[in-house]
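> Have a look; sequence and predicted model below, questions after that.
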Amino acid sequence: MKDGRIVGKHKGRENFTIGQRKGLGIAWKNPLYVISIEDDGSVILGEENETYNESFSVIDLNFQGLAPLNEGESLECRVQVRYRHIPIRCKITKMKEGLIVHPLEDVRGVTPGQSAVFYPLDSDYLLLGGIISKGSIQMRVAEPAISVLN
């Protein structure tokens, strides 16, 4: 648990993905989801309302159909964070080392190391892409209700 409580054991963090619900091997009053996978091997679990992302950072930017943004410049567009995920509206702000992305619609399962792809609001023309940065994801709920599988 976020408070240090261990609620179970697992056979390796490589067996989990952010947003996973099935196959956790934990009985709980409400369905649980993987909301974080830590460097120490801990897998943080939470309830559905704890899976939504408030913001995240994207690095290694590759501008395609958009001139590079200046630091501090913002743009409203759409972002896709998973395969087969329908792009959602977001506001991006250029930072020194990448972008801060603020989803304007509910999004969950944002995973470090995965691609984020950006499109205009009114078309599927590619604007830019990048990699979701590790440690940059801000959850809508600050403290998960339960947490750790070691």
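Sure, I can see it.
> Please make it C-alpha for all contacts and neighbour counts, starting now.
Noted.
> quick one: the residue nearest to the spatial centre of the chain and Gly65, what's the gap?
In the chain, the centroid-proximal residue (Cα atoms, centre = their mean) is Val110; its distance is 1.8 Å. Val110 sits 24 Å away from Gly65, going by Cα to Cα, to the nearest Å.
> circling back: how far away is the residue nearest to the centre of the chain from Leu127?
Distance, Val110 to Leu127, using Cα to Cα: 19 Å.
> cool, and Ser115?
The gap separating Ser115 from Leu127 is 13 Å, by Cα to Cα.
> what do you get for Arg82?
Distance from Arg82 to Leu127, by Cα to Cα: 17 Å.
> just Ile26 next, same as before
41 Å.
> would you list every one of the strands in the chain?
In the chain, the strands defined using DSSP state E lie at 6-8, 33-37, 43-46, 53-63, 74-80, 88-95, 98-103, 115-119, 128-132, 138-139, 148-149.
> Name the residues of the first one that are buried.
Of the residues in strand 6-8, those with enough neighbours to count as buried (16 or more other Cα atoms under 10 Å) are Ile6.
> quick revisit: my read: the residue nearest to the centre of the chain touches Thr17, true?
No - here Val110 does not reach Thr17: they are 10.1 Å apart, not a contact under Cα atoms under 8 Å.
> here comes the other one, which I'd like you to weigh against the first:
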Amino acid sequence: MKVLVGLSGGVDSSVAAALLREAGHDVTAFTLLLGHADPDGVHRCCRPSDVRDARAVAARLGIPHYVWDYQELFQQKVETPFLRGYAAGITPNPCGMCNRDVRFGAVLDRAIRLGYDALSTGHYARAWAGGLYRGLDRQKDQSYFLSRIPASSISRLVFPLAHLTKPRVRQIAADMGLPSAEKPESQEICFVSGRTSDFLAARLGETPGEIVDAAGRTLGRHSGIHQFTPGQRRGIGISGSEPLHVTALDAGTNRVTVGPRRSVFRDRVRLVECSRLLPPDDPWPETFGAQFRYRAVPAPARIAASSGNEMDLILTEPAFAPAPGQIAALYDGDRVIASGLIAA
């Protein structure tokens, strides 16, 4: 099989490429240039050192390697919506946007045009018989971030690490003598250097407003709603008789509402931009798991109403602070059956 594999220079993608090569596939590697340089001239995403590491791995494996510049598309589809989302009081998921529109969108289209049979990455997930499933290593499972990929694309994907744990991946890299065997994990948001709050403050500035309680009483002031997300407890800057959490953000009034922890749980969640991953003829399960954060335990759920690409869920166990803008991945066991964006 002719496979195009993403090679970031890290240990996961390196082992994915090595396993494909070892299995006898015709493998070509690529590295993406994504985030733009900071004012100091440093690329936080796909740094020059990462490109050098990827080239070294490709050379060790004896496979062709190319560097493709997708910075403009990344800015259009990921960075700009990320900033706009926070300015509007929602909490966007940049990995989900990148996977849908860049890595498994534009790049997959390019792979097909170039005659490749499949696109592969070092994600911990499983693509099988046209379905997307969790990876074996539950601590590293990335099916949540991949759930925004269109169903029509999944049959073209190969995830060689599906049945491996992270320690096993590092051992394989060491045994093969790959240069990335001991390379540290990458940071959570690839194009953000340092704290996300500092990154947002530098780009969105200050927009002072009120911090209020559920009754609308002013408790304090804030420097911008982009510094907050539902469920947040640290960094609010005010105290009460019990710990306070962010319960809501209102971009129209520029208000942050806070309350006790019990007030952030929700038993109903509305989703928009829903995408079904189950085949049209497969029956929809009466109950399923709804995962609202990476590594969160899915909440048992059922559909209360649906129309077009919108869906209202009822949760049998209230979930902690589903954040508007974040991904809701719906599971039937280990299989991803749909995803959407949390609206309320």
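Here it is on my side, so go on. Here the structure is a predicted model, which means the values were calculated and not measured.
> related to what we said a few turns ago, Ile26 and Leu127 of the first structure: which is more packed in?
Counted by other Cα atoms under 10 Å, Ile26 of the first structure and Leu127 do not tie: Leu127 has more neighbours, with 19 against 14.
> Can you find the partner of the more buried one in the second structure?
Applying TM-score structural alignment, one finds that Leu127 of the first structure aligns to Ile337 in the second structure.
> Asp3 of the first structure too?
So, by TM-score structural alignment, Asp3 of the first structure is matched to Ala215.
> How about Met95 of the first structure?
When the second structure is aligned by TM-score structural alignment, Met95 of the first structure is paired with Ser306.
> quick one: contacts for the closest residue to its match other than its chain neighbours?
Once flanking residues are discounted, Ser306 of the second structure sits nearest to Asp312: 6.1 Å by Cα to Cα, 6 or more residues apart in numbering. Shown in contact with Asp312 of the second structure (Cα atoms under 8 Å, 6 or more residues apart in numbering): 268-271, 303-306.
> one more time with 10 Å, if that's ok
By Cα atoms under 10 Å, 6 or more residues apart in numbering, the contact list for Asp312 of the second structure reads 268-272, 302-306, 342-344.
> which residue packs closest to the residue opposite the residue nearest to the centre of the first structure in the second structure once aligned, ignoring adjacent ones?
Aligned by TM-score structural alignment, Val110 of the first structure pairs with Pro322 of the second structure. Among residues not flanking Pro322 of the second structure along the chain, Phe292 sits closest, at 5.9 Å (Cα to Cα, 6+ apart).
> Alignment lookup: that neighbour to the first structure.
Following TM-score structural alignment, the counterpart assigned to Phe292 of the second structure within the first structure is Val81.
> Tell me how many other residues crowd its match.
Val81 of the first structure is flanked by 21 other residues according to other Cα under 10 Å.
> do Pro300 of the second structure as well
Pro300 of the second structure has 19 neighbours, counted by other Cα under 10 Å.
> can you check Ala321 of the second structure too?
Other residues within reach of Ala321 of the second structure by the criterion other Cα under 10 Å amount to 22.
> With the one 3 residues further on instead?
Applying other Cα under 10 Å, we find 25 residues neighbouring Pro324 of the second structure.
> surely it meets Ala344?
Yes - if you go by Cα atoms under 10 Å, Pro324 of the second structure and Ala344 touch, sitting 5.8 Å apart.
> can you point me to the longest helix in the second structure?
For the second structure, the helix with the greatest residue count under DSSP state H is helix 48-61.
> Onto which residues of the first structure does that helix map?
Using TM-score structural alignment, helix 48-61 of the second structure corresponds to no residues of the first structure.
> Quick one: list the elements packing against that helix.
Counting contacts by 3 or more Cα pairs under 10 Å, 6 or more residues apart in numbering; DSSP states H and E, helix 48-61 of the second structure packs against helix 11-22, strand 26-33, strand 65-69.
> does Glu310 of the second structure really touch Ala304, like I thought?
No - judged on Cα under 10 Å, Glu310 of the second structure makes no contact with Ala304 at a distance of 11.1 Å.
> Which one's more surrounded, the two?
Set Glu310 of the second structure next to Ala304 and count neighbours by other Cα under 10 Å: Glu310 wins out with 17 against 13.
> what comes up buried for stretch 239-258 of the second structure?
Under the neighbour-count criterion of 16+ other Cα under 10 Å, stretch 239-258 of the second structure has 244-249, 251, 254-258 buried.
> Figure out how far that stretch is from the centre of its chain.
Computed by Cα atoms, centre = their mean, to the nearest Å, the chain-centroid distance of stretch 239-258 of the second structure equals 25 Å.
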